[in-house]
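*Asks:* my questions concern the predicted model and sequence given below.
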Amino acid sequence: MKNIVIVGGGAGGLELATYLGNNLGKKQRANVVLVDRNQTHLWKPLLHEVATGVLDSETDAVSYRAHAHNHYFNFEQGSITRIDRTNKYVELAPVTGQEGDVLVVARRIPYDYLVIAIGSKSNDFNTKGVAENCIFLDSPNQALRFQHKMLELFLKFSENNALEEIGEDDSKQRLVQDGKVNIAIVGGGATGVELSAELFNAAQHLSSYGYGKIQSGHLQVTLIEAGDRILPALPERISSSVQQELENLGVTVKTGTMITEATEKCLITKEGEEINADLMVWAAGIRVSAITQQFDGLEVNRINQLNVKNTLQTTVDDSIFAIGDCAFLLQKDGKPVPPRGQAANQMATICGQNIVALFNNKPLKDFHYFDKGSLVSLSKFTALGNITTGKRSSLTIEGRLARLAYISLYRLHQQKLHGCFKTGLIILIGRLNRFIRPSLKLH
């Protein structure tokens, strides 16, 4: 029996493991193994909701082990350290516990076919102080770290309000800058934009949960983008509309602004301006882990993406595939496939079909990226975007229709993982939880 190893349990990796498990693992034609450093999967576009507490990651997360059991594949927890292409195995680092004790020793996982789907992470471009003073939103743990710090800030704000109400001396040191909750977000892509709006939604909920009388003027959110406009992947008209909506909420949008340094309490721009903030998020640019440079001679580009052919096989080794953000493939127009969720989903589909084709001695398919459009959700306030209706035409949507289309993207991901019936039950349980659980995760 041949071994298929998939490294990375993001949207593309988990969908691929599910597909191959159902098609090859179930029939005992292959031993399918999914490797990930975490124990659970959460759809990455939801991390901004986890960060504000609107979404409880423990409720929506998918257990890799349970999902593997239900879909005829195996799960190995661990981080890849290298690939041996001659002997065809991947090496995993030991798994350690919270106190540093070794739970699982280093292992070698043999493969006949290997798929790299390790995704990407935010690129700080080696900007001084960013790694030490900013939070990235690349994983649920980082999102939870942001949420805990956000709740602490609002608790300090509540204490400030209490001091004012009892008439404390104004000379007493304030607990938050300027009597406001100051949050700065670097990066005007979807993550930065959606987080900016979600923060105002969270503030409204916190106001009703005993965090003081929080008004829009008490929350200062600054969104910083180095380019000339936010959401460069969307048409300029939609980008302008989104910026207007954000500014109406109270977000200060700074475009054409490059950050050169992050300190403990502020961001410093190229022009020397200081942007004060109690909490700073870096959501600008992407790069792949430098671990790909240890993958036994596979070709990588300047941001460590693996070069792949049209069949999604790596340029050096036909037994190794790469999908998602970690794969670099030029399209017919000379532009690379963008590092977006829909690209990862489409790659997972073609990669799965190609691996099954190899088992059936059939020709492989070329991957052709189809841009279905882009959508951005401004929390409960509105949603905007465009959907592709033909090869050269698109439709602009906003409001409830855009929000419905945005939600459907996540439902399609769930349907690929769980099937229609279980996804329907998940939706029903989610609606029931609206009445049972608080509107915001408060711990």
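*Replies:* Received it, and whenever you're ready, just let me know what you need.

*Asks:* only C-alpha atoms from now on, for both contacts and neighbour counts.
*Replies:* Will do.

*Asks:* helices of the chain, start to end?
*Replies:* Counting by DSSP state H, the chain has helices at residues 11-20, 47-52, 57-60, 64-70, 130-133, 140-165, 190-208, 236-249, 341-359, 400-436.

*Asks:* export these to CSV and tack on mean neighbour count?
*Replies:* Below are the helices of the chain laid out as CSV (neighbours: other C-alpha atoms under 10 Å):
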stretch, mean neighbour count
helix 11-20, 27
helix 47-52, 26
helix 57-60, 15
helix 64-70, 17
helix 130-133, 16
helix 140-165, 18
helix 190-208, 22
helix 236-249, 16
helix 341-359, 20
helix 400-436, 15
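
*Asks:* including distance to Ala277, could those go into TSV?
*Replies:* Putting the helices of the chain into TSV (distance: least, C-alpha to C-alpha, whole Å) gives the following:
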stretch	distance to Ala277
helix 11-20	33
helix 47-52	17
helix 57-60	26
helix 64-70	37
helix 130-133	11
helix 140-165	11
helix 190-208	14
helix 236-249	18
helix 341-359	30
helix 400-436	30
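
*Asks:* of all those, which lies closest to Arg37?
*Replies:* Among these, helix 64-70 comes nearest to Arg37, with 10.6 Å by C-alpha to C-alpha.

*Asks:* quick check: Arg29 touching Met1?
*Replies:* Yes: between Arg29 and Met1 there is a contact under C-alpha atoms under 8 Å: 6.2 Å.

*Asks:* and these two? which has more neighbours close in?
*Replies:* Looking at Arg29 and Met1 with other C-alpha atoms under 10 Å, you find the greater number of neighbours at Arg29, namely 16 against 9.

*Asks:* nearest spatial neighbour of Tyr211, skipping sequence neighbours?
*Replies:* Ser158 (5.2 Å; C-alpha to C-alpha, 6 or more residues apart in numbering).

*Asks:* kindly report the same for Gly217.
*Replies:* Gly250 (7.3 Å).

*Asks:* Lys2 too?
*Replies:* Closest to Lys2 by C-alpha to C-alpha, 6+ apart is Ala30, at 4.9 Å.

*Asks:* same question, Ala283
*Replies:* Excluding the flanking residues, the one nearest Ala283 by C-alpha to C-alpha, 6+ apart is Gly187, at 4.8 Å.

*Asks:* neighbours around that neighbour, how many?
*Replies:* Gly187: 24 surrounding residues under other C-alpha under 10 Å.

*Asks:* gap between it and Asp112?
*Replies:* 40 Å (C-alpha to C-alpha, to the nearest Å).

*Asks:* Phe370 now?
*Replies:* 30 Å.

*Asks:* next one for the comparison:
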Amino acid sequence: MRAVDQHATTANQRGAHRIVIVGGGVGGLSLATRLGETLGKAGLAKIVLIDRSPTHFWKPLLHEAASGHIDPATHHLQYAVQAERHGFEFEQGELAGIDRAERHAMIAAMHDADGRDILPARRLAYDTLVLSMGSVTNFFGVPGAAEYALPLESVAHAEAFRRKLLDACLRANHARRTSQNVAPVSVNIIGAGATGVELAAALRDTVRLLNRYSQFALDPERDFRIRLIESGERVLPALSEAVSARAERMLGALGVEVLSVTRVTQVRADAVLTHDGRALESDIAIWTAGISGPPVLRSLDGVEVNRNAQVLVTRTLQTTVDSHIFALGDCAACPSHVTQGFLAPRAQVAHQQAQFLARALRSRVEGKPLPEFAYRDAGTLVGFGREGTIGSLSNSLLTRPVFVDGWFATAVYKLIYRKHVMTLTGFARMALDTASHWLRRRVHPVIRLH
């Protein structure tokens, strides 16, 4: 139940309450922006956001960046600019540890490509620390996976995948011109959750669009093989069986080969090996099968984590050991108020937790009781490129989720990102950003060729 934090007002004796947020993803940046507007600009607290990157990119768009449908540079938001506009401070760096006794977050030194120091190691004092560090790929110890299967955690990973795809297409196109006996370009996507399914569908659109240009003029059906490999019984296992079945039919219509109940036992440079002895030829393998918290979380002083390195938190999103430390988003194992389990690592969970903490931390600064977080599932939509969008929507007025597809589902799917941008920048800047992307798609090719 609700409780007054006995230590919340101690910072008032030393000056403004210091809230340090580590990680500028969906939850962290939204929280920093909201707190900067309410507490930072009013001088009630000092808000500091830490991230190792200088820019923010919305991770649900990574499959579009990887498939070449968007230019990531046009979707970046600079942390320093956001901080100046919304009343918080930005520190670039990576969390190395915490000193709970002194309440310091320790930031590792930054080095350039030649090993020279850019920024020294630093210690930032906090009264409240919020861990919003996202997640990293969990390869589950599969031999060769970390070496030969690309993750999809960042823009750098998306760009590496896209570059590999274009290079493979160039090689295959040259071989096709000089020989008739050419194996198709094989892309293996390991993991059929939302990210894997959306990437598979986007890649089918990509190869169709690449066929317009002579240097990539490969037959979309004959010269490409896209496999979606899932250890479970069906694609989109977190969604209903009806949505899963519809998704598999749509993938089939796109020419994506779905291999369910197929466990990957090894990844090699040229093949993906499965539990039933098959060696699936592979030009590119990408791993979307699971996540865990960043490794540094296991080493933090007194912070309790689960086996996936996610921070265990209470219903107030405070850690189980230290009431001065909160966690949200993918890096947090947050108990559900409906079931006995934990909330799934999803963007909408992080977004709602950021909204909740923006109110709760204001109460903490003012010495008021902390509320408890309750997640409201708004449903899930999955995009299939030219085939459309499917999923389910729900709210407090509906007794059960409602299946949606067609133009309505596609419109809502696109609006989710615009709502995220509006939360961070306001309606006017969001509208201008939307217009600039619309104009860009009419000036530049609809697929990136370089």
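*Replies:* Everything's here; your move. What you see is a predicted model; the values in this text were computed from it and never measured.

*Asks:* what does Ala117 of the first structure align to in the second structure?
*Replies:* When the second structure is aligned by TM-score structural alignment, Ala117 of the first structure is paired with Ser132.

*Asks:* I figured His76 of the second structure hits Lys59, correct?
*Replies:* No: counting by C-alpha under 8 Å, no contact exists between His76 of the second structure and Lys59, whose distance comes to 10.9 Å.

*Asks:* which of those two has more residues huddled nearby?
*Replies:* Lys59 (18 against 14).

*Asks:* got the contact list for that one?
*Replies:* Contact analysis of Lys59 of the second structure by C-alpha atoms under 8 Å, 6 or more residues apart in numbering lists 25-26, 153-154.

*Asks:* tell me where the stretch 201-350 of the first structure has strands.
*Replies:* According to DSSP state E, counting those that start in this stretch, the stretch 201-350 of the first structure carries its strands in the segments 219-224, 252-254, 259-262, 266-269, 274-276, 279-282, 286-287, 306-307, 320-322, 327-328.

*Asks:* comparing the ones you listed, which comes out most buried?
*Replies:* Mean neighbours per residue, mean count of other C-alpha atoms under 10 Å, is largest over the strands of the stretch 201-350 of the first structure for strand 327-328, with a mean of 28.

*Asks:* show me the strands in the stretch 1-150 of the second structure, by range?
*Replies:* Under DSSP E, counting those that start in this stretch, the stretch 1-150 of the second structure gives strands at 3-4, 17-22, 45-51, 55-56, 77-78, 89-92, 95-99, 104-107, 110-111, 117-119, 122-125, 128-131, 136-137, 149-150.

*Asks:* in TSV: those, plus mean neighbour count.
*Replies:* What follows is the strands of the stretch 1-150 of the second structure, written out as TSV (neighbours: other C-alpha under 10 Å):
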stretch	mean neighbour count
strand 3-4	12
strand 17-22	26
strand 45-51	25
strand 55-56	18
strand 77-78	15
strand 89-92	20
strand 95-99	19
strand 104-107	21
strand 110-111	14
strand 117-119	12
strand 122-125	16
strand 128-131	24
strand 136-137	18
strand 149-150	20
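
*Asks:* in the second structure, what stretch matches stretch 410-427 of the first structure?
*Replies:* Using TM-score structural alignment, stretch 410-427 of the first structure lines up with residues 417-434 of the second structure.

*Asks:* what does that stretch contact?
*Replies:* For stretch 417-434 of the second structure, the surrounding residues in contact (C-alpha under 8 Å, 6+ apart) are 29-30, 33, 82.

*Asks:* ditto for stretch 291-299 of the first structure
*Replies:* With C-alpha under 8 Å, 6+ apart as the criterion, stretch 291-299 of the first structure contacts 80-85, 300, 304-307, 314-317.

*Asks:* can we see that at 10 Å?
*Replies:* Contact with stretch 291-299 of the first structure is made by 79-86, 90, 116, 118, 300-301, 303-308, 314-317, 320, 326, 328, as judged by C-alpha atoms under 10 Å, 6 or more residues apart in numbering.

*Asks:* rewinding a little: the strands of the stretch 1-150 of the second structure: which one's closest to Ala289 of the second structure?
*Replies:* strand 136-137 (8.0 Å).

*Asks:* what's the mean deviation for that closest one versus the first structure?
*Replies:* Overlaying the first structure shows strand 136-137 of the second structure at a mean distance of 1.7 Å from the equivalent residues (mean C-alpha distance after the TM-score superposition for the first structure).

*Asks:* so which other helices or strands are in contact with that strand?
*Replies:* strand 291-292 (3 or more C-alpha pairs under 10 Å, 6 or more residues apart in numbering; DSSP states H and E).

*Asks:* could you tell me where the strand it packs on falls in the first structure?
*Replies:* Strand 291-292 of the second structure maps onto residues 286-287 of the first structure, going by TM-score structural alignment.

*Asks:* mean deviation (superposed) between the matching stretch and the second structure, please.
*Replies:* Relative to the matching residues in the second structure, stretch 286-287 of the first structure has an average distance of 0.9 Å after the fit, by mean C-alpha distance after the TM-score superposition for the first structure.

*Asks:* which neighbours do His76 and Lys59 of the second structure have in common?
*Replies:* Common neighbours of His76 of the second structure and Lys59, using C-alpha under 10 Å, 6+ apart, are Val155.

*Asks:* tell me the residues of the second structure aligned with stretch 183-195 of the first structure.
*Replies:* Aligned using TM-score structural alignment, stretch 183-195 of the first structure spans residues 187-199 in the second structure.

*Asks:* end-to-end on that stretch?
*Replies:* OK, stretch 187-199 of the second structure end separation, C-alpha to C-alpha: 11 Å.

*Asks:* check the mean deviation of stretch 143-160 of the first structure from the second structure.
*Replies:* Following the fit onto the second structure, the mean deviation recorded for stretch 143-160 of the first structure is 0.8 Å by mean C-alpha distance after the TM-score superposition for the first structure.
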